[in-house]
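S.K.: What would the 3D arrangement of this be:
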Amino acid sequence: MSIVSNIAARAAAAMSRPPAFAGLDLLASAVVMVDGQGHISFANAAAENLLESSAKALARLQLGSQFTNPAELEHIVAQAREHKFSDVRQELVLERAGREPLHVHVIASALDEPADTVLIEFREIVQQMKQDREERLLDQSQVNKELIRNLAHEIKNPLGGIRGAAQLLEMELPPLHLTQLREYTQVIIKEADRLQTLVDRLLAPHRRPHIVGDVNIHEVLERVRSLMLAEFPSGLVIHRDYDASLPEFRGDKEQLIQTVLNIAHNAAQALASGIEKGDAEIVFKTRVARQVTMAKVRYNLALDLHIIDNGPGIPPAIRDRIFYPLVSGRDGGSGLGLTLAQTFVQQHLGVIECESRPGMTDFRILLPLP
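M.R.: From the prediction side, this is the model:
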């Protein structure tokens, strides 16, 4: 980087992070400051997450340019600037092109210094609901894991006895009836083996050691992408939308590959008709999230990974239960893929959530970064 560009970068960083306002980065709510012309002069870390852009990229942009319906927000800012009230408070739904609308409580206050500057605080109305849901899902997941382990062990022991008894019975069958009766004993043996495989899959996350090493999430995604395209060579497009600035982190690479593969494979199966028509799409998107709370612990930085498909969406009847074991939206599904994905993500101290509607399903994985 040249000396001139380096100086410019430092100047931009200084503009986006004035020392007097550095403490605002510690707030969970998004804070933006706009000058007399409506340009953004400051955005804290939570605002970067909310607007999905860095403070450097937001600097000097019109605040209204971030939304497709800025009129009400601009009116609130104008009222605050005119000092009609000590502060202006209102709930708004801010529409954004190609993204989910923001349901926020807006508080706008005029500052004496710098002159004509308005401080705007955005509090997501759904944020507290999401945190409550996350805590509830975490508690349910712990209960489910204990139930699964205990139930799997209780099933495993008699299964071995049933299979062994069927084998002994088959050995004792009279030669005259061997062919006919062997069909029955083989049914018992094969069904016992099928249940044994299911039990092993239920216990797999708890048996396998957590092998920790340096992980580059984009290497994980590229591995999954190559596997998916090998299985679905035509009709499916997997787009990359990567943030190259993401650092490596400590984790179990194989578990993360399995996690992403399970989600992507479920997406591809839901996209079956789209693959036949040739318009099926999956997007792997990575970003950095700042000041994120996961499992009641706050992290300065987190990996924000999205796996998005343009399929029909998850049926409403099972949308709230997709991470439960043995819950599947398709015939013949084991209902374990997302359960294992959730277990692996939680072993990395992260969270996984899902938003779905017809035409878009978005699985979001948050993992702590160093």
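
S.K.: contacts and neighbour counts: CA atoms only from here.
M.R.: OK.

S.K.: From residue 46, how far out is residue 291?
M.R.: 7 Å (CA to CA, to the nearest Å).

S.K.: Common neighbours of the two, please.
M.R.: Shared contacts of residue 291 and residue 46 (CA atoms under 8 Å, 6 or more residues apart in numbering): residue 28.

S.K.: So these two - more neighbours on which side?
M.R.: The residue with more neighbours, out of residue 291 and residue 46, is residue 46; 24 against 18, by other CA atoms under 10 Å.

S.K.: Now that one: closest residue in space, sequence neighbours ignored.
M.R.: If the residues on either side of it in the chain are set aside, residue 46 comes closest to residue 30, at 4.5 Å by CA to CA, 6 or more residues apart in numbering.

S.K.: Looks like the one you found contacts residue 44 (just checking).
M.R.: Yes - Residue 30 lies in contact with residue 44 (CA atoms under 8 Å); the separation is 6.4 Å.

S.K.: higher neighbour count, these two?
M.R.: residue 44 (26 against 22).

S.K.: and the residue nearest to the more buried one when sequence neighbours are not counted, what does it touch?
M.R.: Nearest residue to residue 44, sequence neighbours excluded (CA to CA, 6+ apart): residue 25, at 4.9 Å. Neighbour list for residue 25: 44-46 [criterion: CA under 8 Å, 6+ apart].

S.K.: so which of those comes closest to residue 259?
M.R.: Residue 259 lies nearest to residue 46 out of those, by CA to CA, at 27.5 Å.

S.K.: secondary structure element for the closest one?
M.R.: Take DSSP states H and E as the rule and residue 46 turns out to sit in helix 45-51.

S.K.: What is the longest helix along the chain packed up against?
M.R.: Scanning the chain for the longest helix, with DSSP state H as the assignment, gives helix 125-171. The elements that helix 125-171 packs onto, with contact taken as 3 or more CA pairs under 8 Å, 6 or more residues apart in numbering; DSSP states H and E, are strand 99-110, helix 178-207.

S.K.: could these go into CSV alongside distance to residue 329 and mean neighbour count?
M.R.: Output for those, formatted as CSV (distance: least, CA to CA, whole Å; neighbours: other CA atoms under 10 Å):
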stretch, distance to residue 329, mean neighbour count
strand 99-110, 24, 18
helix 178-207, 18, 15
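
S.K.: how about this one, so we can line them up?
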Amino acid sequence: MSSTRAENSRFEALDLLATMVAVVQGDGALLYVNAMFETVAGLSRRSLMRSNLFDWFADGAQLRETLTAVLRNEIATGRFDGTMRRTPLAAHELLPVHVIVNQIEHGSDRVLVEMLEIEQQTRQDREERAIGQVQANKELIRNLAHEIKNPLGGIRGAAQLLAMDLVSKELTEYTNVIIHEADRLQALVDRLLAPHRRAQAVADVNIHEVCERVRSLVLAEYPQGLAVQRDYDTSIPDFRGDREQLIQAVLNIAQNAALALAERIAAGDAKLILRTRVARQVTIGKQRFRLALELHIEDNGPGVPEEIRDRIFYPLVSGREGGSGLGLTLAQTYVQQHQGMIECDSVPGRTVFRIVIPLP
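M.R.: Below is the predicted model of the structure:
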């Protein structure tokens, strides 16, 4: 075994970490990077090791000073907050990180640099709140459905009996309204309870078959003015799941996007993108997964209204008049039944719903 391969084998356990880690020399030359660094940078390990760690920072001076102090044994560990570039030497796509510089061995000419995304903890807190929110929604919906269904059945039955005794056609129109509205509320309750009633039909699922099904349904509904683009990583493996649930989850998000794109569809420049990627060392609800599927549903619409941005997955919250506010709630429930999560990042002109599901 060559000395380089032997050296790299010492650090293979670093690939299990969910933070970016690099082994560097005093001049910033990269000797080793872990899998998470590859994922964030979007480059292979071989390509990364041809670059210099200082070039990945918007201001490399503080990293250089800390690294030098650790190598001189002035300090054993150095910490500071810095800003990384997602692409070396690029001024855009900056990533705030907390940097930890550690000695590897006393007197060694190399150090271990760990970079923790400052947003990562915020994201994990948000995921935990989302999981708790789904459980609270489930209990609320079950209790609410029980309280609604019993009197609703009585109201409908009483209206039917009353209609049988009425002679006036005008009066029977009122009882018909009562029966119709009772049926509408019953259908709403049934939709709320649907994800919790039916057992999952688990089988092998190909995410691109799911995306293609959603794409064909959306294009059938909007044949003009809307372009539905594909950006697939075809190497993503199949996984165990409920295909119909996932189709419904993605379709609910895509249909919401299409409705928000109404003005752009009329103008002929509406765009919806279905993008699939593989993520490594993903944490979902305090559980670590080596690999995960990332499905992005992106549109160029006006964005989610700011006043409901933090509540869009709550039941009965809708950003448009006449909306039931159930589409995203059901999508979140279906995804979480696959141990996954949904996030939304929205600004005017670009909204991205990100579905993450563990892979085998």
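
S.K.: Turn the helices and strands packed on helix 125-171 of structure 1 into CSV, including distance to residue 71 of structure 1.
M.R.: Below are those laid out as CSV (distance: least, CA to CA, whole Å):
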stretch, distance to residue 71 of structure 1
strand 99-110, 14
helix 178-207, 51
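
S.K.: Nearest to residue 119 of structure 1, out of these?
M.R.: Here strand 99-110 is closest among those (CA to CA), at 5.3 Å.

S.K.: which residues touch the alignment partner in structure 1 of residue 191 of structure 2?
M.R.: Counting by TM-score structural alignment, residue 191 of structure 2 lines up with residue 201 in structure 1. Counting by CA under 8 Å, 6+ apart, residue 201 of structure 1 makes contact with residue 336.

S.K.: gap between the counterpart of residue 329 of structure 1 in structure 2 and residue 303 of structure 2?
M.R.: Structural alignment (TM-score structural alignment) places residue 329 of structure 1 against residue 319 in structure 2. Going from residue 319 of structure 2 to residue 303 of structure 2 by CA to CA gives 10 Å.

S.K.: try residue 11 of structure 2
M.R.: Counting by CA to CA, the gap from residue 11 of structure 2 to residue 303 of structure 2 is 43 Å.

S.K.: One more: residue 70 of structure 2?
M.R.: Taken as CA to CA, the span from residue 70 of structure 2 to residue 303 of structure 2 is 47 Å.

S.K.: who's more crowded, the two?
M.R.: Neighbour count, other CA under 10 Å: between residue 70 of structure 2 and residue 303, residue 70 has more, with 24 against 19.

S.K.: burial count for the equivalent of residue 164 of structure 2 over in structure 1?
M.R.: Correspondence of residue 164 of structure 2 to structure 1, assessed by TM-score structural alignment: residue 171. Neighbour count for residue 171 of structure 1, taken as other CA under 10 Å: 13.

S.K.: now do residue 59 of structure 1
M.R.: Around residue 59 of structure 1 there are 19 residues (other CA under 10 Å).

S.K.: for residue 344 of structure 2, same thing?
M.R.: There are 17 residues near residue 344 of structure 2, going by other CA under 10 Å.

S.K.: Work out for me the element it sits within.
M.R.: Taking DSSP H and E as the criterion, residue 344 of structure 2 maps to strand 341-347.

S.K.: Nearest residue to the residue most central in space within structure 1 in space, please, no chain neighbours.
M.R.: With distances taken as CA atoms, centre = their mean, residue 364 lies nearest the centre of structure 1, 1.3 Å away. Spatial nearest neighbour of residue 364 of structure 1, excluding adjacent residues (CA to CA, 6+ apart): residue 306 at 4.5 Å.

S.K.: Confirm that that neighbour sits in a helix.
M.R.: No - under DSSP: H, G, I helix; E, B strand; the rest coil, residue 306 of structure 1 falls outside any helix and is assigned strand.

S.K.: What's the separation between the residue nearest to the centre of structure 1 and residue 74 of structure 1?
M.R.: Residue 364 of structure 1 is 32 Å from residue 74 of structure 1, by CA to CA.

S.K.: And residue 122 of structure 1, by the same measure?
M.R.: To residue 74 of structure 1, residue 122 of structure 1 is 14 Å away according to CA to CA.

S.K.: of the two, who's got more company?
M.R.: Using other CA under 10 Å as the criterion, residue 122 of structure 1 and residue 74 rank with residue 122 on top: 22 against 14.

S.K.: Help me confirm that the more buried one is found in a helix?
M.R.: No - using three-state DSSP, the assignment for residue 122 of structure 1 is strand, not a helix.

S.K.: which one in structure 2 is aligned with it?
M.R.: By TM-score structural alignment, residue 122 of structure 1 lines up with residue 115.

S.K.: if we can go back for a sec, how far away from the center of its chain is the longest helix of structure 1?
M.R.: Relative to the centre of its chain, helix 125-171 of structure 1 is centred 23 Å away, using CA atoms, centre = their mean, to the nearest Å.

S.K.: mean shift between that helix and structure 2?
M.R.: Its aligned residues in structure 2 lie a mean 1.3 Å from helix 125-171 of structure 1 after superposition (mean CA distance after the TM-score superposition for structure 1).
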